[in-house]
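1. Predicted coordinates and the sequence they were generated for:
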Amino acid sequence: MSKLYFRFGAMNASKSVQLLTVAYNYEEQGKKVLCFTPSTDDRYGHGKITSRVGISREALIVHSETDMFTIVEQNPVDCVLVDEAQFLTREHIQQLANVADDLNTPVMCYGLLKDFRNQFFEGSEALVLLADSIEEIKTICEHHNCGRKATMILKIENGMPIYDGRQVEIGDAQYHSVCRFHYFHPQGIVTKQKH
């Protein structure tokens, strides 16, 4: 029986590039993949999975009403890949679990675990509850003198840390992957500049 996988990490942990590599490897073997990305993520345009290293591919857009199970059922593939899975709903995650169980198709979801408020995203929480395999993709704290593992997302606005507010604001210019210590003591975090 196929599995539902959740591979999570902080920002800049190479989640998208890993997804794109998996897709490439499947297709190199003559196998079919189906890639999904939520409509929420429009940083690089809708319907694109794009890595910061510059590679990208087209993907099906998931809206709140999208039935992912039916799409996969009608378009049989060897693997389903989902980018930014934290933005999916609980219902979407259940649909993906059903893809693994009922269609015997492996599903690999990549995304963030928590938001800048240190709260689960809806999709991430559902994946923690339903996934057969949960794997952390590690990266290091962005503080210039720190070598610890980044486990949290720090939001900076006007040079000040923000710990509450709206959960979803797309774009990485004001978010930083940090360790727990620098989440609560953010002095020394350099604000990124938008290009």
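-> Right, received. Where do you want to start?
2. use CA for all of it now, contacts and neighbours both
-> Fine.
3. Pull up the gap between the spatially most central residue of the chain and Lys48, please.
-> Of all residues in the chain, the one closest to the mean position by CA atoms, centre = their mean is Gly111, 1.7 Å from it. Going from Gly111 to Lys48 by CA to CA, to the nearest Å gives 15 Å.
4. thinking again about what came up before, what's around the nearest residue to the residue nearest to the centre of the chain once chain neighbours are set aside, how many residues?
-> The shortest distance from Gly111 to any non-neighbouring residue, by CA to CA, 6 or more residues apart in numbering, is to Glu84 (4.5 Å). The local packing of Glu84 (other CA atoms under 10 Å) involves 22 other residues.
5. Check Lys32 too.
-> 16.
6. This structure: helices as residue ranges?
-> 15-28, 68-74, 90-102, 122-130, 180-184 (DSSP state H).
7. Nearest approach to His143 belongs to which of those?
-> Comparison of the helices of the chain against His143 by CA to CA identifies helix 180-184 as nearest, at 7.2 Å.
8. Let's have the helices of the chain in CSV, adding mean neighbour count and distance to Ala150.
-> Formatted as CSV, the helices of the chain follow (neighbours: other CA atoms under 10 Å; distance: least, CA to CA, whole Å):
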stretch, mean neighbour count, distance to Ala150
helix 15-28, 17, 14
helix 68-74, 15, 32
helix 90-102, 21, 25
helix 122-130, 20, 17
helix 180-184, 18, 7
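9. related to what we said a few turns ago, doesn't Leu81 make contact with the residue nearest to the centre of the chain?
-> No: counting by CA atoms under 8 Å, Gly111 does not reach Leu81; the two are 11.2 Å apart.
10. thinking again about what came up before, which residues does the residue nearest to the centre of the chain contact?
-> Applying CA atoms under 8 Å, 6 or more residues apart in numbering, we find Gly111 in contact with 6-9, 15, 83-86, 124.
11. structure B:
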Amino acid sequence: MAKLYFRYGTMNSGKSIEVLRVAHNYEEQGKKALLLTSVVDDRFGVGKVVSRIGMQKNALVVDDKLDMVELAKTEQPNCILVDEAQFLSKEQVAQLIVIVDDLNIPVIAYGLRADFMGQLFEGSNALIAAADTIEEIKTVCWYCDKKAIMNMRCKDGEPIFHGEQIQIGGNESYVPVCRKCYASKRKSSLNA
């Protein structure tokens, strides 16, 4: 029986390298892994899954027009891997559920749990509610040795705590932090 997996982590926790690793493992065994990524993340070009360590692979783009259920029926993959799953809509997560439950194809979705203000993304919220298995991909805080659970947005190296929910960026814009360091930096910015 197929399952829907949601594997989440902060920025810089290795989610994309994990997607690429799992895709490689399927392909090395002669199996078909369908790799999908959000149209929203265009840091390295639309339709690319890119790890910070330099590995990359082309992927199909998930946008409002893509019918993932029909795609799965046509392609008949052994597995579907989704990078940047936080950007999915509730309706797109519902399509993934149909793929798992009706087509018996496992889906592994990777993404951020929450934004830089600690608010769940729509896709993450829907995946947390519906996934058979939820797994954390861990990394360490930028400022101390605790586990990072928050994404802190920075501008010119300084933490910021306001703005639009979605701002595409990498290490120049976000650092993974623990809750204590996040709270400390937030308090400092309010007192400045």
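-> Sure, I can see it. For clarity, every value in this text was computed on a predicted model and none was experimentally measured.
12. Next, the TM-score between them, please.
-> Superposed pair, TM-score by TM-score structural alignment, normalised by the length of structure 2: 0.93. Supporting alignment: 185 aligned residues with a CA RMSD of 1.2 Å.
13. Between the helices of structure 1, which one is closest to Ile140 of structure 1.
-> Set against Ile140 of structure 1 and scored by CA to CA, the helices of structure 1 come closest in helix 180-184, at 11.4 Å.
14. just checking, what packs against the closest one?
-> Under the contact definition 3 or more CA pairs under 8 Å, 6 or more residues apart in numbering; DSSP states H and E, helix 180-184 of structure 1 sits against strand 152-157.
15. Find me the equivalent region of the strand it packs on in structure 2.
-> Using TM-score structural alignment, strand 152-157 of structure 1 lines up with residues 150-155 of structure 2.
16. in that stretch, what's buried?
-> For stretch 150-155 of structure 2, a neighbour-count test (16 or more other CA atoms under 10 Å) marks 150-154 as buried.
17. Include distance to Thr37 of structure 2 when you put those into a markdown table, please.
-> Converted to a markdown table, those look like this (distance: CA to CA, whole Å):
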| residue | distance to Thr37 of structure 2 |
| --- | --- |
| Met150 | 22 |
| Asn151 | 20 |
| Met152 | 23 |
| Arg153 | 22 |
| Cys154 | 25 |
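18. between those residues, which is closest to Asp63 of structure 2?
-> Nearest member of the buried residues of stretch 150-155 of structure 2 to Asp63 of structure 2, counting by CA to CA, is Asn151, at 24.5 Å.
19. Distance-wise, check the residue nearest to Gly111 of structure 1 relative to Ala150 of structure 1.
-> 18 Å.
20. and what of His176 of structure 1?
-> 9 Å.
21. what sits in contact with each of these two?
-> Common neighbours of His176 of structure 1 and Ala150 (CA under 8 Å, 6+ apart) are Glu142.
22. Could I get the contacting residues of the residue nearest to Ser173 of structure 2 when sequence neighbours are not counted?
-> Excluding its sequence neighbours, the residue lying closest to Ser173 of structure 2 (CA to CA, 6+ apart) is Cys154, at 5.0 Å. Residues counted as contacts of Cys154 of structure 2 (CA under 8 Å, 6+ apart) are 160, 172-175.
23. can we see that at 6 Å?
-> 160, 173-174 (CA atoms under 6 Å, 6 or more residues apart in numbering).
24. just to revisit the earlier point, point out the one among the helices of structure 1 that comes closest to Ser56 of structure 1.
-> Per CA to CA, nearest to Ser56 of structure 1 of the helices of structure 1: helix 15-28, 7.3 Å.
25. Now that closest one on structure 2. Mean distance?
-> On superposition with structure 2, the mean distance recorded for helix 15-28 of structure 1 (mean CA distance after the TM-score superposition for structure 1) is 0.6 Å.
26. from the middle of its chain, how far away would that helix be?
-> 14 Å (CA atoms, centre = their mean, to the nearest Å).
27. Reformat the helices of structure 1 as JSON lines; add distance to Phe36 of structure 1.
-> Formatted as JSON lines, the helices of structure 1 follow (distance: least, CA to CA, whole Å):
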{"stretch": "helix 15-28", "distance to Phe36 of structure 1": "11"}
{"stretch": "helix 68-74", "distance to Phe36 of structure 1": "9"}
{"stretch": "helix 90-102", "distance to Phe36 of structure 1": "11"}
{"stretch": "helix 122-130", "distance to Phe36 of structure 1": "14"}
{"stretch": "helix 180-184", "distance to Phe36 of structure 1": "31"}
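28. closest to Arg52 of structure 1 out of these?
-> Nearest of these (CA to CA): helix 15-28, 8.0 Å.
29. Show me what the closest one is packed up against.
-> Using 3 or more CA pairs under 6 Å, 6 or more residues apart in numbering; DSSP states H and E as the contact test, no helix or strand touches helix 15-28 of structure 1.
30. Pro106 of structure 1 pairs with which position in structure 2?
-> Pro106 of structure 1 maps onto Pro106 in structure 2, by TM-score structural alignment.
31. Cheers, nothing more for now.
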